[in-house]
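Engineer: dropping the sequence and predicted coords here.
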Amino acid sequence: MKCGLIEKTESQFVDSIEKEAYVWCEKNWKHDDYEHQHNRAQLTFVEEGYQYFHIDRKIYLVPQHHVIWIPSEKAHKITSEAQTVNLMVFLFKSVFDDEFYQNVQVFAVPPVLKEMLLYASKWNQSLDENEEQDIFFKAILKSLPNFCKESSGLEIPVPTDTRLIPVCNDINTHFKYNLDIDSLAEKAQMSVRSLQRIFKNETGITLQKYLQLTRILKSIELIDTRQYTLSEVAYKVGYQSLSAFTSSYFAIMQVKPKLKKN
């Protein structure tokens, strides 16, 4: 059993719970790294650490104090290299008739929503009927579209054109260095101009933006280790100054980078 759901097969979970909604909190969360799906919509709050969600050929980063909304029946895989991952997972049998609930959403949790989620933890793993809980969870669900400010910068697209996979792999490996566009074009076996055009068409972003996203994701992993200063992190992901790193980080995350307290 995981999050109250019975794992029927490696990729499919069976829901035998009558409750409309419930919450499942765990410290030091451990996920299987295979793709799975379930018939409840899912709201996951990352209280500590970070998670990567692999959904529909995109990789969504969900850092600390962010949430991800996943519609029901949406196949997803979760990975993380964080030292500790503390999660709250809310599972809803039905949702409101609004386009928001039909799509994957990732966004930073504003203070009001954070307090609501933390208050809801008092019902952790409770499957008993409770009127206050039912009303409170419905209020959380109804409020989500108002709390969401799009964080599309927290997703990395995965191209379907197989010629671009070596390009992405090269950037993921050598993110510390500036783009060698001629070398990347050679790996893709196409001209520089074709590479730039096809990559943008496939992913919706430029090669330079892809590099920036990769660097910021790597910086989040390094910050999580608590082993480096911000200046060291900036250098390790390819920035020549802390100010340049801070500016790039803010452009993606909408907050300035800061070290975690031990």
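Structural biologist: Received it, and whenever you're ready, just let me know what you need.
Engineer: only C-alpha atoms from now on, for both contacts and neighbour counts.
Structural biologist: Will do.
Engineer: quick check: closest non-adjacent residue to residue 189.
Structural biologist: Once flanking residues are discounted, residue 189 sits nearest to residue 163: 7.4 Å by Cα to Cα, 6 or more residues apart in numbering.
Engineer: separation between that neighbour and residue 225?
Structural biologist: Using Cα to Cα, to the nearest Å, residue 163 is found at 34 Å from residue 225.
Engineer: the residue nearest to residue 189 contacts residue 186, correct?
Structural biologist: No: at 10.3 Å, residue 163 and residue 186 do not qualify as touching, with contact defined as Cα atoms under 8 Å.
Engineer: comparing those two, which residue is more hemmed in?
Structural biologist: Set residue 163 next to residue 186 and count neighbours by other Cα atoms under 10 Å: residue 163 wins out with 17 against 13.
Engineer: wait, isn't residue 106 in contact with residue 144?
Structural biologist: No: with contact defined as Cα under 8 Å, residue 106 does not reach residue 144; the gap is 10.9 Å.
Engineer: need the contact list for residue 241.
Structural biologist: 231, 234, 235 (Cα atoms under 8 Å, 6 or more residues apart in numbering).
Engineer: alright, now check it against this:
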Amino acid sequence: AEAGDADHPFFGRLGIYPVTDLLYELLRYTSSWYGHYGPAQYEPYLFLLNLKLVLPHISLHPLPLALPTTEDPRLVPVLHYLYEHLGELLELGSVARHFGFSPRSLSRLFQECLSLSFGQYLKLRRILAAMALLLETRQTISEVAYAVGYNSLASFSNTFYQLVGQRPSEFALRE
């Protein structure tokens, strides 16, 4: 971290930020770079320095959500399964049986490790996946809703609004 990092409050805030098309292309440009780049590597250093200078101005609004994680070996495969099957019907009982838990045991494990119920976690996971799809793809809101497991556009829109504070159509227009 450079001494100037503290000059902008952006660098003191932890957050998840949407990637604009501009930022994506800038990062893609650097994807083949490896190693440390300092003033001796003039062009890459200037590029990265300029990226650092514009970052606070193009990443104005952090995404309002964070997904809890765990390293508990009993729950990690369950969370991976939920992620891989977001577009499917996922119910506590069937997921618990799939992993050899009783519904009550799996429910307690979610609460113990993540401080969320199974349903709360699944809802949050689906909305975070929807946010990524809305920002990174050209899919319609209906396509996104179905891709993350919602069968009702109204239910998806209401849940999205409840968690994000914006309708999916408003969120998709963010820069």
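Structural biologist: Great, that's in hand. Keep in mind that this is a model prediction, so the values were computed, not measured.
Engineer: which position in the second structure pairs with the residue nearest to residue 189 of the first structure?
Structural biologist: Applying TM-score structural alignment, one finds that residue 163 of the first structure aligns to residue 74 in the second structure.
Engineer: any idea whether its match is helix, strand or coil?
Structural biologist: Residue 74 of the second structure carries the three-state label coil when classified by DSSP: H, G, I helix; E, B strand; the rest coil.
Engineer: for residue 96 of the second structure, see how far away it is.
Structural biologist: Residue 74 of the second structure is 11 Å from residue 96 of the second structure, by Cα to Cα.
Engineer: check residue 166 of the second structure too.
Structural biologist: From residue 166 of the second structure over to residue 96 of the second structure (counting by Cα to Cα), the distance is 33 Å.
Engineer: for residue 170 of the second structure, same thing?
Structural biologist: In terms of Cα to Cα, residue 170 of the second structure sits 36 Å off from residue 96 of the second structure.
Engineer: who has more neighbours out of these two?
Structural biologist: Counted by other Cα under 10 Å, residue 170 of the second structure and residue 96 do not tie: residue 96 has more neighbours, with 17 against 10.
Engineer: so the more buried one sits against residue 109, correct?
Structural biologist: No: judged on Cα under 8 Å, residue 96 of the second structure makes no contact with residue 109 at a distance of 10.7 Å.
Engineer: what comes up buried for stretch 208-216 of the first structure?
Structural biologist: 210, 211, 212, 213, 214, 215, 216 (16 or more other Cα atoms under 10 Å).
Engineer: one more: stretch 5-23 of the second structure?
Structural biologist: Residues of stretch 5-23 of the second structure classed as buried: 10, 18, 19, 23 (neighbour count, 16+ other Cα under 10 Å).
Engineer: same question, stretch 229-247 of the first structure
Structural biologist: Buried residues in stretch 229-247 of the first structure (16+ other Cα under 10 Å): 230, 232, 233, 234, 236, 237, 238, 239, 245, 246.
Engineer: which bit of the second structure covers it?
Structural biologist: Against the second structure, stretch 229-247 of the first structure falls on residues 140-158 (TM-score structural alignment).
Engineer: please enumerate the strands of the first structure.
Structural biologist: 6-7, 13-14, 21-26, 41-48, 51-55, 58-62, 66-70, 77-79, 86-92, 105-108, 155-157 (DSSP state E).
Engineer: right, so of the ones you listed, which gets closest to residue 138 of the first structure?
Structural biologist: strand 21-26 (8.2 Å; Cα to Cα).
Engineer: show me what the closest one is packed up against.
Structural biologist: Counting contacts by 3 or more Cα pairs under 8 Å, 6 or more residues apart in numbering; DSSP states H and E, strand 21-26 of the first structure is packed against strand 86-92, helix 131-147.
Engineer: isn't residue 56 of the second structure up against residue 10?
Structural biologist: Yes: Residue 56 of the second structure is in contact with residue 10 according to Cα under 8 Å; the separation is 5.7 Å.
Engineer: hmm, back to that, mind putting the buried residues of stretch 5-23 of the second structure in TSV, distance to residue 67 of the second structure included?
Structural biologist: Putting the buried residues of stretch 5-23 of the second structure into TSV (distance: Cα to Cα, whole Å) gives the following:
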residue	distance to residue 67 of the second structure
10	21
18	15
19	18
23	23
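Engineer: of these, closest to residue 174 of the second structure?
Structural biologist: Proximity of the buried residues of stretch 5-23 of the second structure to residue 174 of the second structure (Cα to Cα) peaks at residue 18, which lies at 8.7 Å.
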